[in-house]
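1. following is a predicted model, sequence given first.
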Amino acid sequence: MSHHKLILVFLFLCSCVSFAQNAHVKGIILDQENRPVSDVNITVQGNVAQSDSNGFFEIKIPSNKKVSLIFTHISLKMMSLTVNLKPNEVFVFNPVMNNSEEQMGEVFVSSKNKKRVQGITTIDVATIKKIPGANAGIENILKTLPGVNSNNELSTQYAVRGGNYDENLVYVNEVEVYRPFLIRSGQQEGLSFTNTDLVQNVDFSAGGFEAKFGDKLSSVLDITYRKPTQFSAAFEASLLGASAAVDLVSKNKKWSAVTGIRYRNNSLLVNSQDTETNYTPTFADIQTNIIYEISKKWQMSFLGNISQNKYLYQPLTRQTKFGTIDQPMELNVYYEGQEKDQYDTYFGALKTTYKVSPDFTLKLIGSLFHTTEQEHFDILAQYRLGNVTDEGEPEAIDFTRGIGSQLNHARNDLDALIANAEIKGFKEWKNDSQLEFGLKYTRESIRDRVVEWEVIDSAGFSINPPLVILPKNNQPYQPYTGPLLPYQDVRATNFNTVNRIAGYAQWNQKTAIGSNQVWYHVGARFQSWNVSGAAVEGKNQTVFSPRAQFAIKPDWDMDMVFRVSGGIYYQPPFYRELRDVNGVVNPNVKAQESVHIVLSNDYNFKMWDRPFKWVTEVYYKSLSDVNVYSIDNVRIRYIANNNATAYAQGLDFRLNGEFVPGTESWVSFGYLKTEENYENRGYIARPTDQRLKFAMLFQDYMPNIPSVKLYLNLVYNTGLPGGAPAYSDPYLYQNRLNDYRRADVGFAKVFVDASTKTAKANWLKGFKELSVGFEIFNLFNNQNAITNTWVRDVYSKNQYAIPNYMTSRVFNVKINARL
């Protein structure tokens, strides 16, 4: 595979590109059963190309000229397409050829790629399914994009350009979806809401997004589930779980439904950690998207999800080695007790779409989200800390520095009901302008009880809480006369209701300045809300958020788009942001404000006679009324007082294209700096200050055996400032975790795909797709730490940071099939 080796050097590629006065048409040719068609001849002005075994084709055509492409096949009817494209423009055309009638089409627009000028990244669904990861899915791919950071492979959460996990919008079929509230560890998460088997389209914006999207500070993930056209069934199974999906269509084509069911068990991953456990998780859900075509103008759909996550965790022992070569150390822990968590969520959304006229559409959306969550644990940990000797077998602690115990208790329960009602409209005019508008009402009813405490005992002497002034404990030399208190103690009961009204209006315009194409997107949002409850009554608050985008495509030989976007973004507090570190709700927490600007350049070019894209983005955020927080694993705790300011600035690069013909790969690089100033004490790094990020997603195949595929997912992030105890003052002590390094690789043998021809007597004839894969997670067995456990040395009074390592190298096998 020498001619397929990936070049891992960042170069500005302008000198490598020739700017011929040509354009390109490419795509995948399908038949009526959505199977790729090979050996289709594509002819234009004497130039001939042919589709490969995957139905993929690409052909060069003259630019600034109306030409016709002719598609012919020995067993299918002829198809033609007339286009008029700009120099170096790439037009994607995915035709469906049939055997009953000839088809003709004409395209006069040079580029209709609205997502490109809006700064939206579109991710191919097929790529999402193929790329390996401990938590494979859409979020697994997002973490390879520039500006998107995560150092926890067990979690689907991600931070974008200095924001945290609560600052990302997620939509499925234009309906906002939510994640559980009480999750504190990535291994408790189970399943992401999004079922990849049902997905048709994935769009992502890392900042500077339009007014039509909601009120968050960082990013938007916009997912559309597919509308099936024929019966189909898919199945996947691995050592981590299984999933199945089915597409159904009625005879009159008015009804269609896509339904998926998933089951996951993380034991394979958790058992690779330092802690030996009896671990019995059950993560399962079922989703459906049902569509009913009432008429050509009126359509209704229902999106439903039921999810049940049961997490039973019984730690037994832990052995962690750390320290230096000169002074190796070891922590041995023996556990008693268990943790029992359960998250039951129910979600339903009904959407109706009505075309008042060909250029005017109205949508009415209603949704209901209900979650009941339980987090109960009593775990006693008795530890021994000391120096290690390598004399004899096995290695043993030869000098004990600390002996103690730690008891953690929690009885946390939450019940939340969130209801939404929304109306949206879209009006289009012939002069390439559109008006989008919407109005939404939300009611959040949340009942929450927090009871958790921690007691620490070191060599028989109770450790005082760190944030309470008590008499000095100098046992055993002097008797202790102060009260015995838990090291940490949080108790609160909250019954709250939040009512919100939000709306937006946005104007889109495409025009020209001279011979240059120009796009404008100008709009604004507002939101008004009030927090009330049995013991609290908040004041009414309202924010106004103007946003704008401007993009220009110069009339150059080079296919470039320049874009500037930004505005004033607000994030009205959700329930988690209203609750302070003591579990008490502050109803008057303000919306965090961010003045955001993004400058970007999007460049399409040819290299090695294949298409590539280079995207550069520079961004800056100035934040006020910041709600300071700390992160422990994936649990976020807010101070809830808006007493800080902050900023985030950075630079992102992404190069993607066909490093290997017929496959898409990319390389990402990001630089980020984000700091906060709490109560005018000066600027320090925020918990999400991940300075450097490098990621690569690579696909390949064996030239002589193209049915054997290779997929590589590589991520490198510099360390986060999460190495200090959660209770410590970051202005006095702030330490960074080690860099996060991870490589996941997958191999697949494809027995059947759409291009495979099987004999009628062959046992594979019933499959449309069938493949068997082998995956290696954490290929190089890097020791990545998500947090530190702090253990005291009773002799020296020192505290030692013992890293909590994530998963080690793990092997997995899986099978994929489609009927």
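-> That came through, no problem. Given the structure is predicted, the values throughout are model-derived calculations rather than measurements.

2. hey, let's count contacts and neighbours off CA atoms from now on
-> Fine.

3. quick one: the strands in the stretch 401-550 of the chain?
-> For the stretch 401-550 of the chain, strands defined by DSSP state E, counting those that start in this stretch occupy the ranges 433-458, 461-462, 488-513, 516-533, 541-553.

4. export those strands as CSV, with columns for distance to Asn152.
-> Shown next, in CSV, are those (distance: least, Cα to Cα, whole Å):
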stretch, distance to Asn152
strand 433-458, 25
strand 461-462, 33
strand 488-513, 26
strand 516-533, 33
strand 541-553, 33
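
5. just put those strands in JSON lines and tack on mean neighbour count and distance to Gln690.
-> Listed next are the strands of the stretch 401-550 of the chain as JSON lines, based on neighbours: other Cα atoms under 10 Å; distance: least, Cα to Cα, whole Å:
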{"stretch": "strand 433-458", "mean neighbour count": "19", "distance to Gln690": "30"}
{"stretch": "strand 461-462", "mean neighbour count": "18", "distance to Gln690": "37"}
{"stretch": "strand 488-513", "mean neighbour count": "18", "distance to Gln690": "29"}
{"stretch": "strand 516-533", "mean neighbour count": "20", "distance to Gln690": "30"}
{"stretch": "strand 541-553", "mean neighbour count": "20", "distance to Gln690": "27"}
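
6. okay, pairing it with this:
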Amino acid sequence: MNISKLSYVFIVFLISFSSLAQLVRVRGTLLDTENRPVNNANISFSGHTTQSNAKGNYVIKVPVNKKINLLFSHVTYKKTTISLLLKSTSDYELNLIMKENEEQIGEIVVSRDNKSQIEGITTIPAAMIQKIPGANAGIENVLKTLAGVNSNNELSTQYSVRGGNYDENLVYVNEIEIYRPFLIRSGQQEGLSFTNTDLVQNVSFSAGGFQAKYGDKLSSVLDITYRNPTQFAAAMEVSLLGGSLAVDAVSKNKKWSSVTGVRYRNNSLFVNSQDTETNYTPSFVDVQTNVNYKASAKWQWSFLGTISQNKYDYQPLIRKTRFGTIDKPMVLTVFYDGQERDKYKTYFGALKSTYQLSDKLKFKFITSVFHTLEQEYFDILAQYRLGENETTIGTETYEDVSYTNGIGTQLNHARNDLDALIVNAEVKGFYNWKENDLEFGAKYTRESIRDRVAEWEVIDSAGFSINPPILDFSRDDQPGVSYTGPLAPYRSVFATNYNTINRFSAYVQWNAKSNLEKAQLWYTAGIRMQNWSVSGTNSSGNSQTVFSPRAQLALKPDWEKDMIFRISGGYYYQPPFYRELRDASGAVQENVKAQQSVQIVLGSDYNFKMWQRPFKLVSELYYKALSDVNTYTIENVRIRYAATNNAKAFAQGLDLRLNGEFVPGTESWVSFGYLKTEENSADRGFIARPTDQRLKFGILFQDYMPAIPGMKLYLNLVYNTGLPGGSPSYADAYSYQNRLNDYRRVDVGFSKVLIDANSKKIKKSWLENFKELAIGLEIFNLFNNQNAITNTWVRDVYSKNEYAVPNYMTTRIFNVKLNAKL
């Protein structure tokens, strides 16, 4: 296909490659009862035959909309016959356990509606998540390569989606909503994402226009399912960044099963690569378990629990940052005294019960408790010297300060404590009638918050205390004329809040399927309701209620080309969480309203063959109109809200993703996103929002080296244009609309498989106990790009100037890791 046709595909998403629409690939892996691959097994139907390879993998093409009998045979194992009916040209995965003592006969009618394509959901293989390199490896690391998902901070697992902020994303594990700590201010304090990658089975992600069955947020849904094991297994990883251990356990009667994971992480490699030299002793540890119990054929129970502790002890020593231009290079040197000690302890437990009342009716009961204890204590004195950088090579003062523009001192203090307890009780129902599915549910949530914030900042330059620029008594004639006004901290926040939030939410959703002549049509319509009230120590907020109708329509025409078209949208509300109620002064505004978004998403999925391998082009065009907007600022990862609803906003954009087997047997993708989001606060006009990430380009690539057996390569590339920001915390956004520099980052990983299912085991050796053993090398920030997350603002009395000194992220870093599975 020529270049011009490819460009046309990406613009209108309807022109496509020629494809074989009447055949679909059935692929899978054949194992024996000892979990060993079955080699040279015959897979056949109606005279068409293929064989499994040394890894037990096979691929065979079968007709669509035609019932066939697929025969699996081997000289050592009993025959297996599967009656198969596929109704889509998407690849179908069929894995089998071949047994020696019995013959298997079964029938599978796969009315493969491609649920993920119909709902506009991206599915991510668990194996891919575990392999792709990144400074914060895991699910979020892979999400950041998708169009519409943005993050300019490799130390953080937080992300923004289509113009929303970090607080606008829903995260579920086993249908249970997950919360994160409140007080974390920087990515290097996060340590670990909640989701333990070693325990994951399925991952689904929606970037907008999601259905009513999901909760009340404005931007996205990440839906994760943990594994339900069938046999004992263990996996371990050790690297310079920490380690993890995951164990699968199953009882003899198969009624009990569990997956348990322990993780430890240390970010010293990354922190020590930054401009600031520190004594850094972090400790990020968590333990998670998911226990399943099958009481009967109709009744099942599960428990999800986690305990995590993040200790962040940080003692900065010295910082030297070079910035400026070629004509005027600058250097900031800072000497520190003091330390920061932060603690974040979280406890989470959830009990889930599923009862199959009949073939058509099923209920789920979910209760959960989340408790977080957070402490932020720091006293850091910074004495700085700002000047011009000596650039004459060969001189003794090369790269030192040749001329001092300003000197000064900055003192930061905080004693912040938070205790939050969130309790949930929920019931869901599922009713199936012919081609109709009805889902409904109700949920009660109680949030109890006890919060104390006490932080201030004092800035002194050449012996003169600099007062906040928002005060009227500042003078411009210093130091010639002595200052006689009152002294005030440059920035200060003091508040104590005791609040309780009660919420009741409910939803009902109808799903149906029909035919429009020869085309297939799927409908989804639903509505959500939420009522909440906020009460404090001295007052009680008014009760508020919102209704959120949503709908979705998917069409699969009767074309030779395998395409699905979607339109979805509706009203999306986000009732305020505690952090959205707290204004810049730390006070809680109890009557803050829910932010509202009217969304529409137009999308298409096109499955085709290129180089005789499967590919998919996913395209989505979206628009959001927001009202009752609660404006905010972002500094690193801390969000501060105005706690008002005096703004309106919009977000519009285009997301494209091409994924498939660029290399045979591996999945990779290329994504491109365009976004424009602006807000109008108090009718002052539209300006860029803090998340206005105009262009996004991402590549996730997997490869292997035929000349070196077992050697694999993984590439993670992200390019984002610069965000608005870097201004002082007190600055008026309408007066400061500069942008940070573009974010460019490439992480690459190499893995050498030492032992796998195809390896010859060394008998009577400790190595024979391993199913897999691999050693890897990761290079983070391969091209050593200097990315900045914020600016440090330095002032001095003499020059009356204020300098923006970039806070650079991590440099090039090497990591070695060892992976093993039993």
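-> All right, it came through fine. Note that the structure is a prediction, hence the values are computed from the model and not measured.

7. quick revisit: so which of the strands of the stretch 401-550 of structure 1 gets nearest Phe767 of structure 1?
-> Smallest distance to Phe767 of structure 1 across those (Cα to Cα): 43.8 Å, for strand 433-458.

8. how far is the closest one from where the chain is centred?
-> 19 Å (Cα atoms, centre = their mean, to the nearest Å).

9. that one versus strand 488-513: what angle between them?
-> Per axes from the mean of the first three to the mean of the last three Cα atoms, to 10 degrees, the angle that strand 433-458 of structure 1 makes with strand 488-513 is 160 degrees.

10. in structure 2, what stretch matches strand 433-458 of structure 1?
-> With TM-score structural alignment applied, strand 433-458 of structure 1 matches the range 436-461 in structure 2.

11. so after whichever strand or helix holds Thr260 of structure 2, what's the next helix or strand?
-> Taking DSSP states H and E as the criterion, Thr260 of structure 2 maps to strand 256-265. Using DSSP H and E, the helix or strand that follows strand 256-265 of structure 2 in sequence is helix 268-271.

12. hmm, who's touching stretch 176-190 of structure 1?
-> For stretch 176-190 of structure 1, the external contacting residues (Cα atoms under 8 Å, 6 or more residues apart in numbering) are 152-156, 169-171, 193, 264-266, 270, 282-283, 309, 311, 343, 371, 373-375, 414, 576, 632-636.

13. among those, which are in strands?
-> If you go by DSSP state E, those have 169-171, 264, 282-283, 309, 311, 343, 371, 373-375, 414, 632, 635-636 in strands.

14. these, buried ones only, as a PyMOL selection?
-> Applying 16 or more other Cα atoms under 10 Å to these, the buried members can be selected in PyMOL as follows:
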select buried, resi 169+170+171+264+282+283+309+311+343+371+373+374+375+414+632+636
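
15. quick check: Ser15 of structure 1 is in a helix.
-> Yes - using DSSP: H, G, I helix; E, B strand; the rest coil, the assignment for Ser15 of structure 1 is a helix.

16. what does Val564 of structure 1 align to in structure 2?
-> Alignment note (TM-score structural alignment): Val564 of structure 1 maps to Ile567 of structure 2.

17. sorry, slip of the keys, the one I care about is Thr400 of structure 1.
-> Structural correspondence for Thr400 of structure 1 with respect to structure 2 (TM-score structural alignment): Thr404.

18. ok, and the closest non-adjacent residue to its match?
-> In space, and not counting its chain neighbours, Thr404 of structure 2 is closest to Gly387: 4.1 Å by Cα to Cα, 6 or more residues apart in numbering.

19. for that neighbour, list the residues it contacts.
-> The contact partners of Gly387 of structure 2, taken as Cα under 8 Å, 6+ apart, are Met330, Val331, Leu332, Val401, Ser402, Tyr403, Thr404, Asn405, Gly406.

20. which of these tops the neighbour count?
-> Ranked by neighbour count (other Cα atoms under 10 Å), the contacts of Gly387 of structure 2 have Met330 at the top, with 26 neighbours.

21. give the aligned equivalent of that one in structure 1.
-> By TM-score structural alignment, Met330 of structure 2 lines up with Met329 in structure 1.

22. wait, isn't its match in contact with Phe322?
-> Yes - between Met329 of structure 1 and Phe322 a contact is recorded at 5.4 Å, counting by Cα atoms under 8 Å.

23. for stretch 540-548 of structure 2, measure first residue to last.
-> In stretch 540-548 of structure 2, first residue to last residue: 25 Å (Cα to Cα, to the nearest Å).

24. now do the strands in the stretch 101-250 of structure 1.
-> With strands called from DSSP E, counting those that start in this stretch, the stretch 101-250 of structure 1 shows them at 103-107, 121-123, 148-149, 159-160, 168-172, 175-176, 199-205, 219-225, 232-238, 241-249.

25. need those in a markdown table (columns: distance to Leu85 of structure 1).
-> Putting those into a markdown table (distance: least, Cα to Cα, whole Å) gives the following:
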| stretch | distance to Leu85 of structure 1 |
| --- | --- |
| strand 103-107 | 9 |
| strand 121-123 | 22 |
| strand 148-149 | 34 |
| strand 159-160 | 36 |
| strand 168-172 | 33 |
| strand 175-176 | 36 |
| strand 199-205 | 25 |
| strand 219-225 | 29 |
| strand 232-238 | 36 |
| strand 241-249 | 37 |
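
26. which of those strands sits most buried?
-> Here the criterion is mean neighbour count by mean count of other Cα atoms under 10 Å, and of those the winner is strand 148-149, at a mean of 26.

27. quick one: the residue nearest to the spatial centre of structure 1 from Asn778 of structure 1, how far?
-> Closest residue to the average C-alpha location of structure 1: Glu139 at 3.1 Å, with Cα atoms, centre = their mean. Here the distance between Glu139 of structure 1 and Asn778 of structure 1 works out to 17 Å (Cα to Cα).

28. can you give me the buried ones in stretch 43-55 of structure 2?
-> Buried residues in stretch 43-55 of structure 2, counted by 16+ other Cα under 10 Å: Ile43, Ser44, Phe45, Thr50, Gln51, Ser52, Asn53, Lys55.
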